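Chemist: dropping the sequence and predicted coords here.
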Amino acid sequence: MGYPKDLLSSRSIIEHGKYALIAPEGLVNNVIPGFENCIISILGSPKLGASFVDYIVTMQNEGKNTEGFGGQEDVETFVYVIEGKIKAAAGEQEFELEESGYLYCPPGTKMYLENNWGEDSRLFLYKQKYRPLKGRKPWVYSNHANKIEYRNYDNMHNVNIKDLLPTDIDFDMNFHILSFDPAACHPFIETHVQEHGAYLLSGEGMYNLDNQWVPVKKGDYIFMGPYVHQAAYAVGRENLTYVYSKDCNRDAAL
């Protein structure tokens, strides 16, 4: 980066346990054992107040994870390809994931990632502890979001959503892509027990985080904790679109 050209400043906002906006300009590289030729930054984590861990990864040519990601008996993992393409494996199953491709690995299944197509690939990576349900067990699942049709969000034709994982109760979480046409917004300010980790894929907007309206744009990361007010307006000339996680299908623990 070299010497700064102006006064140091940041758009990032951190409210531990409540919400965070993390702009890409302030990210630093974290060394994660097993990841080779990768520029990787930890975004959401328990230190921020999240029950999961999110990462943004630039996997350079010949970048890979040699030791596998996840694989513990109580940890589930997910990867989404933002740009480029990679080879991915869930145990013995192999997948070719291009832009918008993704892979979910259930507890006990290691995820392996490799980039050998000659250019960088950018990945949104996730892990969390699985909350078991008697008689139920999730399974390996892979697809490309570009192959999934949008459906209207809460009967609004200018806001659309995709479910990336099965809505089956075996899964205790899901990933979605939510897209707002320019000038579109949520139908109301949401307040709920679920938490989110969201990566903005395109566009610009104003996001309500705990009743504070903040500007957001492509490349930003947003963490939203339980019961934090949240809603968005899309502004600009292209859709405000983001991929995000959501815990679901389980009762609140005492």
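Modeler: In hand now; what should we look at?

Chemist: hey, let's count contacts and neighbours off CA atoms from now on
Modeler: Fine.

Chemist: so what's the nearest residue in space to Ala234 that is not next to it in sequence up against?
Modeler: Closest residue to Ala234 apart from its sequence neighbours, by Cα to Cα, 6 or more residues apart in numbering: Gly205 at 4.3 Å. Taking Cα atoms under 8 Å, 6 or more residues apart in numbering as the contact definition, Gly205 lies against Pro215, Val216, Lys217, Ala232, Tyr233, Ala234, Val235, Gly236, Leu240.

Chemist: and of those residues, the nearest to Ser121?
Modeler: Ser121 has its nearest neighbour among the contacts of Gly205 in Lys217, at 20.2 Å by Cα to Cα.

Chemist: now that closest one. Nearest residue, chain neighbours left out?
Modeler: Nearest non-adjacent residue to Lys217, counting by Cα to Cα, 6+ apart: Glu204, 4.1 Å away.

Chemist: that neighbour contacts Asp220, correct?
Modeler: No: Glu204 is beyond contact range of Asp220, at 9.8 Å (criterion: Cα atoms under 8 Å).

Chemist: and here's the other structure:
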Amino acid sequence: MTTPRYSTPVGGLPAQTDLTTDRAVFTEAYAVLPRGTMRDIVTSSLPFWDDTRLWVIARPLSGFAETFSQYIVEVSPGGGSDRPELDPAAEGVLFVVRGSLVVTIDGSAHELTAGGYAFVPPGTDWRVRNTSGAVATFHWVRKAYERVEGIDVPEPFVTNEVDVPGGEMPGTDGRWTTQRFVDPLDVRHDMHVNIVNFEPGGVIPFPETHVMEHGLYVLEGKAVYLLNNDWVEVQEGDFLWLRAFCPQACYAGGPGRFRYLLYKDVNRHAKLSRQLV
């Protein structure tokens, strides 16, 4: 496997001489947050986190993400948190894209370097600290875990993407692969956060139209993505949100690989509203 590389926000502020026009789009079916929107003035802070800032790129909101939130978290040397998650119902995935972090889960410490991946179930005792001398950056995907009577909550685990082989999509000769961090048939999990890979010229050859909501952060490369009725150019560092049933496809037209971190909600009944009579 080719050595992975990952895009991270550049921060800063564009020059006063730069053009304001960019590729940012927000519609009822999808949104595109180009990498140029992730600047210093839109960062946030969190309670009980030291020397840390983050970009909130998705949050549950009417007309936007419904099932998840996603942050890009930048931790300075010595920074981190002993109380990172305040919601006992929240599960999370951490994916490191720069530097290294020590993540302690139920008393066991794990060093996560670039490509490091951790799944943290709801109600878990965990903490995170940057013990290195350089800035560390990671994605943090959060979801309210949907418990099902008779099905256990999945255990925490830590791995690295270099240890997770890509599964070839049928009929693609390896041009389209997916690195799955949990078994798709394991119904204990109600979300998947995977990495999708396309070699140059690889395509999704039909407009996928399905029940899963998506968050999609481009780790590497560029492509043209079909979002509803629009073909949109995207590149490393961009974030895309896709509402459930938004038609989607892509063509990897760049000179190198096109890769993205993909969230989707899975393995649960559709919630039905109840009306009072």
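Modeler: Cool, the structure landed. Everything quoted here is computed from the prediction, not taken from an experiment.

Chemist: coming back round to it: so of the contacts of Gly205 of the first structure, which two are at opposite extremes in space?
Modeler: Ala232 and Gly236 (13.1 Å).

Chemist: compare the two (neighbour count), which wins?
Modeler: Ala232 (25 against 13; other Cα atoms under 10 Å).

Chemist: give me the nearest residue to the counterpart of that one in the second structure, chain neighbours excluded.
Modeler: Structural alignment (TM-score structural alignment) places Ala232 of the first structure against Cys250 in the second structure. Sequence neighbours aside, Tyr225 is the residue nearest to Cys250 of the second structure in space, at 4.3 Å (criterion: Cα to Cα, 6+ apart).

Chemist: how about the strands in the stretch 101-250 of the second structure?
Modeler: 101-105, 108-112, 116-120, 126-129, 136-144, 157-160, 167-168, 176-179, 191-198, 214-220, 222-227, 230-235, 239-242, 248-251 (DSSP state E, counting those that start in this stretch).

Chemist: and these: which comes nearest Thr43 of the second structure?
Modeler: strand 136-144 (13.3 Å).

Chemist: average gap between the closest one and the first structure?
Modeler: On superposition with the first structure, the mean distance recorded for strand 136-144 of the second structure (mean Cα distance after the TM-score superposition for the first structure) is 0.9 Å.

Chemist: how about the contacts made by the match of Ala232 of the first structure?
Modeler: Val203, Ile204, Pro205, Ala223, Val224, Tyr225, Leu226.

Chemist: again, 6 Å this time
Modeler: Cys250 of the second structure sits next to Val203, Ile204, Val224, Tyr225, Leu226 when contact means Cα atoms under 6 Å, 6 or more residues apart in numbering.

Chemist: nearest to Glu119 of the first structure, of the contacts of Gly205 of the first structure?
Modeler: Closest to Glu119 of the first structure, out of all of these and judged by Cα to Cα, is Lys217, at 24.6 Å.

Chemist: counterpart of the closest one in the second structure?
Modeler: Per TM-score structural alignment, Lys217 of the first structure is aligned with Gln235.

Chemist: could you do Asn249 of the first structure as well?
Modeler: Alignment note: Asn249 of the first structure maps to Asn267 in the second structure; criterion TM-score structural alignment.

Chemist: and that match, which of the three is it?
Modeler: coil (DSSP: H, G, I helix; E, B strand; the rest coil).

Chemist: from what I can see it touches Met191, true?
Modeler: No: the criterion here is Cα atoms under 6 Å, and Asn267 of the second structure misses it with Met191 at 7.7 Å.

Chemist: the more surrounded of those two?
Modeler: With neighbours defined as other Cα under 10 Å, Asn267 of the second structure and Met191 compare such that Met191 has more, 27 against 16.

Chemist: which residues does that one contact?
Modeler: Lys264, Asp265, Val266.

Chemist: so what's the residue count around Thr20 of the second structure?
Modeler: Neighbours of Thr20 of the second structure under the rule other Cα under 10 Å: 8.

Chemist: can you find the partner of it in the first structure?
Modeler: Match for Thr20 of the second structure (TM-score structural alignment): Leu8.

Chemist: how much space separates its match from Glu15 of the first structure?
Modeler: 20 Å (Cα to Cα, to the nearest Å).

Chemist: could you pull up the residues touching the counterpart of Asp50 of the second structure in the first structure?
Modeler: Correspondence of Asp50 of the second structure to the first structure, assessed by TM-score structural alignment: Glu36. Residues in contact with Glu36 of the first structure (Cα under 6 Å, 6+ apart) are Gly63, Lys64.

Chemist: A strand includes Glu36 of the first structure, no?
Modeler: Yes: under three-state DSSP, Glu36 of the first structure falls within a strand.

Chemist: for the closest residue to Ile222 of the first structure other than its chain neighbours, what are its contacts?
Modeler: Of all residues not flanking Ile222 of the first structure in the chain, Leu21 sits nearest, at 4.7 Å (Cα to Cα, 6+ apart). Residues in contact with Leu21 of the first structure (Cα under 6 Å, 6+ apart) are Ser12, Ile13, Tyr221, Ile222.

Chemist: cutoff 8 Å now
Modeler: Arg11, Ser12, Ile13, Ile14, Asp220, Tyr221, Ile222, Phe223.

Chemist: same question, Phe157 of the second structure
Modeler: Ala118, Phe119, Val120.

Chemist: mind redoing it with 6 Å?
Modeler: Ala118, Phe119.

Chemist: can you tell me what it aligns to in the first structure?
Modeler: Using TM-score structural alignment, Phe157 of the second structure sits opposite Tyr141 in the first structure.

Chemist: which residue in the second structure aligns with the residue nearest to Lys217 of the first structure?
Modeler: Aligned partner of Glu204 of the first structure by TM-score structural alignment: Lys222.

Chemist: doesn't Glu233 make contact with that match?
Modeler: No: using Cα under 6 Å as the test, Lys222 of the second structure is too far from Glu233 to be in contact (7.4 Å).

Chemist: separation between the match of Asn249 of the first structure and Arg142 of the second structure?
Modeler: Taken as Cα to Cα, the span from Asn267 of the second structure to Arg142 of the second structure is 16 Å.
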